[in-house]
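1. Quick one, what's the 3D model for this:
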Amino acid sequence: LLLKVVWLEAAAANWWQAIILAPLWGRWADIYGIFWFPPAREGGLGRSFREQVQQRDFFTVSLVTVLAAAVVGGLAGMLAGVAVWGVTHVLARWWTRDLGGLTGDTYGALCEIGEVVALAVLAAHLAR
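-> Modelled structure (predicted):
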């Protein structure tokens, strides 16, 4: 939470763009992890989430997120997305290797970490 406040403050006059885009990219990180990586346990929350996300859902959410990022944040919004994708992919692969898949807790972590990464990138580019 403290990192989020710090990055929002660093975004200066463009804080409103960061307020819109950080949660958007954070939620997208969840959908990415849910769609592309297996759940860790058969009866866990991860399995329940995975059963709800279809290919059409993933691509629709991705398209809407990218368009919103481009309109609201321009290049900074798109760079935030690339950074969130990279961090999300690395973490999801790591957790899949170590845990055998993703869990409800790792989905929550992907969302929170995705928001912080997006805010950091947005602050770096919007404060100029």
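
2. all contacts plus neighbour counts: C-alpha atoms, from now on.
-> OK.

3. What distance do you get for F59 to V82?
-> As judged by Cα to Cα, to the nearest Å, F59 and V82 stand 16 Å apart.

4. can you pull out the helices in this protein?
-> For the chain, applying DSSP state H gives helices covering 2-10, 15-36, 45-52, 55-99, 104-126.

5. Reformat the ones you listed as CSV; add mean neighbour count.
-> Output for the helices of the chain, formatted as CSV (neighbours: other Cα atoms under 10 Å):
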stretch, mean neighbour count
helix 2-10, 16
helix 15-36, 23
helix 45-52, 16
helix 55-99, 17
helix 104-126, 23
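
6. Contact partners for A68?
-> For A68, the contacting residues are L21, by Cα atoms under 8 Å, 6 or more residues apart in numbering.

7. Relative to S62, how far out is it?
-> Applying Cα to Cα to A68 and S62 gives a distance of 10 Å.

8. And R50, by the same measure?
-> Taken as Cα to Cα, the span from R50 to S62 is 16 Å.

9. swap in A123?
-> 22 Å.

10. Could you also give me the structure for this second sequence? I'd like to compare it with the first:
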Amino acid sequence: MKQFLLALQFLTIIPVRIKEVAEENIAQSMIFFPAVGLLLGVILCACDGLLSQLGLIRFCADTLLVGLLIILTGAIHLDGLADTVDAFASGKDKDGMLRVMRDSNIGTMGALSLILALLIKIGLISSLASAKYPALILMCVLSRWAQVCAVFFLPYARGEGKAKLFIKGMNRNIFIFAGLSSLGIIFIAWRIKAILVFVSAAAFTWVCLKCLRRKFGGATGDTIGAISELAEIVVLFSVIILEGG
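-> Coordinates of the predicted model:
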């Protein structure tokens, strides 16, 4: 239970505060990242049901859904996306890109990436038909699972940082359990088609990890957040493709 509350604390702004945390519990909390994704997905589905009763046009309602997700997560993954894009766009070497990611200011390319990511996400959600609720669940669960993959497969790219504690304590059991729980959740949500979405998310994550290893030599908190945001888009796009099948 403590690890779940830690995961909730790390991934959301839901008021959970655990004062004393053992170092090994930090990585172990990643077992419950997919469960936190499920909670976020259920909240989005419930709010979508409420918004549908208000008579709002679909685009407005879906914009509010995306806004709610941003609020619930404290926009931490979006911040990571912007910083990562700024680093790639800088054209610097590894150390230079890591310094760019440390900069608290968002550059032009980072800002554009945020705008595009949000517009694409809203547009994709608005394009969903009967599979909207499964899509919201899959989006939230598999994007958190992608974070677990990044922590498991990549070393830490910096000397110190918050994400180092996750990577330092990560092990095969955490990775396997998080993967199996993700598969179980999404299979219940959308049956066999969910497995195909899982494969597409896994393939995309693998490509991202190869790129990050080549460019940075590993992962940072920002790059993990960027993978999560982009994985949400990939999942939504995959559901739309499979929805009519």
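
11. Quick TM-score on the pair, please.
-> Here the superposed chains carry a TM-score of 0.92, computed using TM-score structural alignment, normalised by the length of structure 1; 128 aligned residues with a Cα RMSD of 1.4 Å.

12. which residues in structure 2 does stretch 33-45 of structure 1 match up with?
-> The aligned range for stretch 33-45 of structure 1 in structure 2 is 150-162, by TM-score structural alignment.

13. and if you look at stretch 72-86 of structure 1?
-> By TM-score structural alignment, stretch 72-86 of structure 1 lines up with residues 189-203 in structure 2.

14. thinking again about what came up before, mind checking the end-to-end distance for the match of stretch 33-45 of structure 1?
-> OK, stretch 150-162 of structure 2 end separation, Cα to Cα: 14 Å.

15. What lies in contact with it?
-> Contacts of stretch 150-162 of structure 2 (Cα under 8 Å, 6+ apart): 98, 163-164, 166-167, 170-172, 175, 205, 209, 213, 216-221, 224.

16. Find the centremost residue of structure 2, please.
-> S228 (2.7 Å; Cα atoms, centre = their mean).

17. What's the match for that one in structure 1?
-> Match for S228 of structure 2 (TM-score structural alignment): C111.

18. Not counting its neighbours along the chain, what's nearest L138 of structure 2?
-> I186 (5.8 Å; Cα to Cα, 6 or more residues apart in numbering).

19. and that neighbour, how far is that from P34 of structure 2?
-> Counting by Cα to Cα, the gap from I186 of structure 2 to P34 of structure 2 is 10 Å.

20. Mutual contacts of those two, please.
-> With Cα under 8 Å, 6+ apart as the test, I186 of structure 2 and P34 both reach V141.

21. which residues does M101 of structure 2 contact?
-> D83, T84, D86, A87, D222.

22. how much space between the nearest residue to the match of S228 of structure 2 once chain neighbours are set aside and A118 of structure 1?
-> Among residues not flanking C111 of structure 1 along the chain, G26 sits closest, at 4.3 Å (Cα to Cα, 6+ apart). As judged by Cα to Cα, G26 of structure 1 and A118 of structure 1 stand 8 Å apart.

23. which residues do these two both contact?
-> With Cα under 8 Å, 6+ apart as the test, G26 of structure 1 and A118 both reach V84.

24. re earlier: my read: the residue nearest to C111 of structure 1 touches I113, true?
-> Yes: with contacts counted by Cα atoms under 8 Å, G26 of structure 1 reaches I113, the gap being 7.3 Å.

25. thinking again about what came up before, and the gap between the residue nearest to the centre of structure 2 and A61 of structure 2?
-> 23 Å.

26. Repeat that for D79 of structure 2.
-> Distance from D79 of structure 2 to A61 of structure 2, by Cα to Cα: 24 Å.

27. That'll do, ta.
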